[in-house]
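Chemist: here is my input; please provide its structure:
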Amino acid sequence: MDTTCAGGCGKQGEHRCSGCKQAHYCSAECQKNLEGYASKSALVSSSLKDTYRIKDWQTHKKTCLPPLPRPRTTHCTGCQVRFSPNNDMEKQEANLICPDCGYVACSNCACHNRRGTCYCQDSNFGHKYCGRVPEWYHFSQRTGRPYSGSNHPDHEDAKMHKVPESVWETEPRQCGNCEELKVCLTPGFRCQYWMCQ
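Modeler: Here you go, the predicted structure:
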């Protein structure tokens, strides 16, 4: 997970957003300064990166939600069907409990290879989106926001999905999601790929 300050100062964010626990900030002052800059757009002229970060902060402030309490494991979180009380194997057989958010899916709500969509923003039932070819259903069911991080799928998987060689970056870089050093797809590829489908 990227712990760089959401304020764009380049420092490591030691503090987290109290609402969602996902955005990182280096200090309360940095967060307050961003709030002030965001309301005074005339002061924002230092660089496009800073402008993007402030817009990103405004978006985060509007869409920030506290994490949900973990769902009960006696019912499917998607359709609310109750699992038989004496048969826990029903949900354990297919391993349909997300280890991160606790989302539970029954066999009807779990799709082959997609396995439904849990509440996590950057993964689905513990499988990170960054290691997959981008798909339209890679989003958080809770917020409705699509995954917007790096993608570095296996080359065989990319060939199967007809990902052209021209959309790969030339140099490996650190993935913002899994923090591994990988050759990633170019950031604009996601939109191009979906329009071609």
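Chemist: C-alpha from now on. contacts and neighbour counts both.
Modeler: OK.
Chemist: which residues in the chain form helices?
Modeler: Taking DSSP state H as the test, the helices found in the chain are 28-39, 48-63, 89-92, 155-160, 189-196.
Chemist: hmm, who's touching the shortest one?
Modeler: Defining contact as Cα atoms under 8 Å, 6 or more residues apart in numbering, one finds that helix 89-92 is touched by 83-84, 97, 104-106.
Chemist: can you put those in CSV and add distance to K55 and neighbour count?
Modeler: Putting the contacts of helix 89-92 into CSV (distance: Cα to Cα, whole Å; neighbours: other Cα atoms under 10 Å) gives the following:
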residue, distance to K55, neighbour count
F83, 44, 16
S84, 48, 12
I97, 35, 21
V104, 34, 27
A105, 35, 28
C106, 39, 24
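Chemist: tell me which two in those are the farthest apart.
Modeler: The two members of the contacts of helix 89-92 with the most space between them (Cα to Cα) are S84 and I97, at 15.9 Å.
Chemist: returning to what we had before: out of the helices of the chain, the one nearest R114 is which?
Modeler: Closest of the helices of the chain to R114 is helix 155-160, at 14.6 Å (criterion: Cα to Cα).
Chemist: got the buried residues for that closest one?
Modeler: For helix 155-160, burial by neighbour count (16 or more other Cα atoms under 10 Å) applies to A158.
Chemist: likewise for stretch 180-187?
Modeler: Under the neighbour-count criterion of 16+ other Cα under 10 Å, stretch 180-187 has 182-185 buried.
Chemist: want to put them side by side, so please do this one too:
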Amino acid sequence: MVIFTLAAIFMPDPPPPLDDDRCGYAFCEVCTAEAPYACSACKTTRYCSSRCQNAGWRNHQRECKIHQKLHEMDVRIAMTRPKRPPEGICTGCNAQVGEGRRLAMCRECGYQACGSCESHHSRGTCYCPNANFGKRYCQMEPRWYHSNGRGRSYAGDRHPDPDALGGRPYPSDVYEPAPRACDSCGTVTRVFKKEYRDPWVWH
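Modeler: As a prediction, the model looks like this:
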């Protein structure tokens, strides 16, 4: 029994694999370098490489399960559809809008935004997971603020129309080889490869 206990202390379980998670500027838990990877178990602790993950695993192993539970709670909250907001009150800043002022309203989820909140990157985001005030994310270039307004980022297919966006055609290597149905709107078209759905590619 003592031997097994000592083995558990001095030979901890191997760390889980790393997930590629380029969600902005994050720093490695061990060396503070830029960290494009996250622990695949807790989705929270960031590393620059598997070498640093191995070096910091003994310390992280103790807190990994706690981070897992917290991450699960965050995901559950983000996926829960909130109650339809009361009409006549800005959902973004909670200001009551009187006569002569308008509120933009999403027909699907009922989110309302006054003029200043409508142009804000977070308060102007409605609760719909795949669109914002009727504009579908799959038809837009990836942006970091494309979310359901509750911390859940959009991760579905992308097939923006370069002509509608007033830009040049995208290179052919940006797209998957064959057309298929978009997992968001169902349109059969050529969609972006997974690596080009990353919003930081388009900065």
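Chemist: hang on, the earlier thing: in CSV: the buried residues of stretch 180-187 of the first structure, plus distance to D154 of the first structure.
Modeler: Compiled in CSV, these are given as follows (distance: Cα to Cα, whole Å):
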residue, distance to D154 of the first structure
K182, 10
V183, 10
C184, 10
L185, 11
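Chemist: surely G124 of the second structure is in contact with A113?
Modeler: Yes. Counting by Cα atoms under 8 Å, G124 of the second structure touches A113, with 6.3 Å between them.
Chemist: anything in contact with each of those two?
Modeler: Jointly contacting G124 of the second structure and A113 under the rule Cα under 8 Å, 6+ apart are G92.
Chemist: how many neighbouring residues does the equivalent of S107 of the first structure over in the second structure have?
Modeler: Correspondence of S107 of the first structure to the second structure, assessed by TM-score structural alignment: G115. Applying other Cα atoms under 10 Å, we find 13 residues neighbouring G115 of the second structure.
Chemist: give me the nearest residue to G115 of the second structure, chain neighbours excluded.
Modeler: Leaving out its chain neighbours, the residue that sits closest to G115 of the second structure by Cα to Cα, 6 or more residues apart in numbering is L103, at 7.1 Å.
Chemist: picking up where we left off before, redo the helices of the first structure as CSV? Include distance to H15 of the first structure.
Modeler: Shown next, in CSV, are the helices of the first structure (distance: least, Cα to Cα, whole Å):
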stretch, distance to H15 of the first structure
helix 28-39, 8
helix 48-63, 15
helix 89-92, 36
helix 155-160, 37
helix 189-196, 31
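Chemist: show me the strands in the first structure, by range?
Modeler: 15-16, 24-25, 123-124, 127-128, 173-174, 181-182 (DSSP state E).
Chemist: so which of these is the most packed in?
Modeler: The highest mean neighbour count among these, using mean count of other Cα atoms under 10 Å, belongs to strand 123-124: a mean of 22.
Chemist: mean shift between it and the second structure?
Modeler: Compared with the second structure after the fit, strand 123-124 of the first structure shows a mean deviation of 0.5 Å (mean Cα distance after the TM-score superposition for the first structure).
Chemist: which part of the second structure matches that strand?
Modeler: Against the second structure, strand 123-124 of the first structure falls on residues 131-132 (TM-score structural alignment).
Chemist: pull the contacting residues for the residue nearest the centre of the first structure.
Modeler: By Cα atoms, centre = their mean, the first structure has its centre lying nearest to D122, at 2.6 Å. By Cα under 8 Å, 6+ apart, D122 of the first structure lies in contact with 128-130, 139-140, 147, 149, 177.
Chemist: any idea how far C117 of the second structure is from the alignment partner in the second structure of L185 of the first structure?
Modeler: Under the alignment by TM-score structural alignment, L185 of the first structure pairs with F192 in the second structure. Distance, F192 of the second structure to C117 of the second structure, using Cα to Cα, to the nearest Å: 31 Å.
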